[in-house]
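> can't give you the sequence, but here's the structure:
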């Protein structure tokens, strides 16, 4: 079996997006079971309420196409040479119908997001969640020319961002993300890791900045699948240990300012004795501070 067939692209993309959306109130899963009947969605991003994080990346720093996530975001991803064709688009629309029912039933029964308890469709009519709560993403490495030719004229429209398109398939609007066409920018590295253009994915690999242990783990997995380097972590503890080891080798590459980014002043000074804290300060500044402390007390 070829390396291409062994590579768990859906799982890797799920990890990349989970790391890219750290701090946002969303849960990302891959190979999501749509349990009204057995069928799996490549990646699912669900809003989970207010974020506990103090700092959240503004929309313009998120990967292109993910600036305005809905409450429920369904992603269908065609990796490598696999084409995103009419069948794939219709399948995504079918997933939307099934998942909207499933999410509506879970909401009706007050089941939390991520609850994998099987649900049965009620015999009586039930309210569906608003259509505005759902967005479907068609993720392709190359532009799906064959698909666009098979759709009515005007069904595919460019947006202001390279590689992002509005796509109309049937009665549904999809957001088409063409990875190979995206701007080469660090914010797009989570997408770029999955490009088929070698220069593109290598640039993304170099510029990728993990935001969590999960991201560090993903970086190692990509190295394993792209270069045959690194080891596969089989448990969560393996993943955390692997991530810490990777960070130890990665941190020395950063500038001091980048290493300290996000830390409050007290955390930056932790471990320094009084002399080390005062070293380099202008004596006049120290004296002025002491004078102020005396006057305040």
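Alright, I've got the coordinates. Treat the numbers as computed from the prediction; the structure is a model and nothing was measured.

> only C-alpha atoms from now on, for both contacts and neighbour counts.
Fine.

> correct me, but residue 158 touches residue 176?
No - using C-alpha atoms under 8 Å, residue 158 is not in contact with residue 176; the gap is 9.5 Å.

> name the residues contacting each of these two.
Common contacts of residue 158 and residue 176, defined by C-alpha atoms under 8 Å, 6 or more residues apart in numbering, comprise 164, 165, 166.

> restricted to strands, list those residues.
Using DSSP state E, the members of these that fall in strands are 164, 165, 166.

> take a look at this one as well, against the first:
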């Protein structure tokens, strides 16, 4: 039962992103299978040629790259050290798969990694000396040569452009605010929002 609930939360966020980026310069892929042994990366947001840019983006997504890899932990799941190791592993695998060859990899500066958490990851943050607060709810962490953007949804400022984050913050008042503010771009979005509220 718990595993099913986890998959639902990830898929709901992915479906909201799919709607949010509809008609823009970005394409969203959900639960991307990156290996022979089934391991799913929650969300990829891929910059396409053409399409319009969205402004303002939700806090923390400014400066997205061509390939944006996201892992998401809902209110019931911890964003922890293992999560970031998995995300880095997904990035390495994904970069190898899409590049022309293992000896001709796309440049690192075309990729951005995101760890998104509904709640403050207290244990993870206490273990990270290289953590930098960018703004409320948005942090950067350096791991080797990789910079991972961490977004803590229940700390994100109350604002219309952050409605997509408030939907998943786990804070009832913020979820209600987001539901009033978020205007979907596709017909299916009302069903997705209903599923979100049911959860």
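On my side now, so go ahead. The structure displayed is predicted, hence computed values, not measured ones.

> can you pull the TM-score for these?
Once superposed, the chains reach a TM-score of 0.90 (TM-score structural alignment, normalised by the length of the second structure), with 199 aligned residues with a C-alpha RMSD of 2.2 Å.

> and of the shared contacts of residue 158 and residue 176 of the first structure, the nearest to residue 27 of the first structure?
The shortest approach to residue 27 of the first structure among those belongs to residue 164, at 22.9 Å (C-alpha to C-alpha).

> the closest one matches what in the second structure?
Aligned by TM-score structural alignment, residue 164 of the first structure pairs with residue 138 of the second structure.

> I'd say its match and residue 151 touch.
Yes - between residue 138 of the second structure and residue 151 there is a contact at 4.7 Å, judged by C-alpha under 8 Å.

> okay, those two: which has more neighbours?
It is residue 151, of residue 138 of the second structure and residue 151, that has more neighbours when counted by other C-alpha atoms under 10 Å, with 27 against 19.

> distance check, the residue nearest to the spatial centre of the second structure against residue 1 of the second structure.
Centroid-nearest residue in the second structure: residue 70, 3.8 Å away (criterion: C-alpha atoms, centre = their mean). Distance, residue 70 of the second structure to residue 1 of the second structure, by C-alpha to C-alpha, to the nearest Å: 24 Å.

> which part of the first structure lines up with the strand or helix carrying the residue nearest to the centre of the second structure?
In the assignment (DSSP states H and E), residue 70 of the second structure maps to strand 67-73. Using TM-score structural alignment, strand 67-73 of the second structure lines up with residues 72-78 of the first structure.

> superposed on the second structure, where does that stretch end up, distance-wise?
Here stretch 72-78 of the first structure, set against the second structure after superposition, deviates by a mean of 0.3 Å using mean C-alpha distance after the TM-score superposition for the first structure.

> any shared contact partners between residue 138 and residue 151 of the second structure?
By C-alpha under 8 Å, 6+ apart, the residues touching both residue 138 of the second structure and residue 151 are residue 60.

> so how far is residue 150 of the second structure from the nearest residue to residue 75 of the second structure once chain neighbours are set aside?
Excluding the flanking residues, the one nearest residue 75 of the second structure by C-alpha to C-alpha, 6 or more residues apart in numbering is residue 118, at 5.0 Å. Distance from residue 118 of the second structure to residue 150 of the second structure, counting by C-alpha to C-alpha: 11 Å.

> can you check residue 18 of the second structure too?
20 Å.

> so for these two, which residue has more residues nearby?
Taking other C-alpha under 10 Å, residue 18 of the second structure and residue 150 do not tie; residue 150 has more neighbours (26 against 22).
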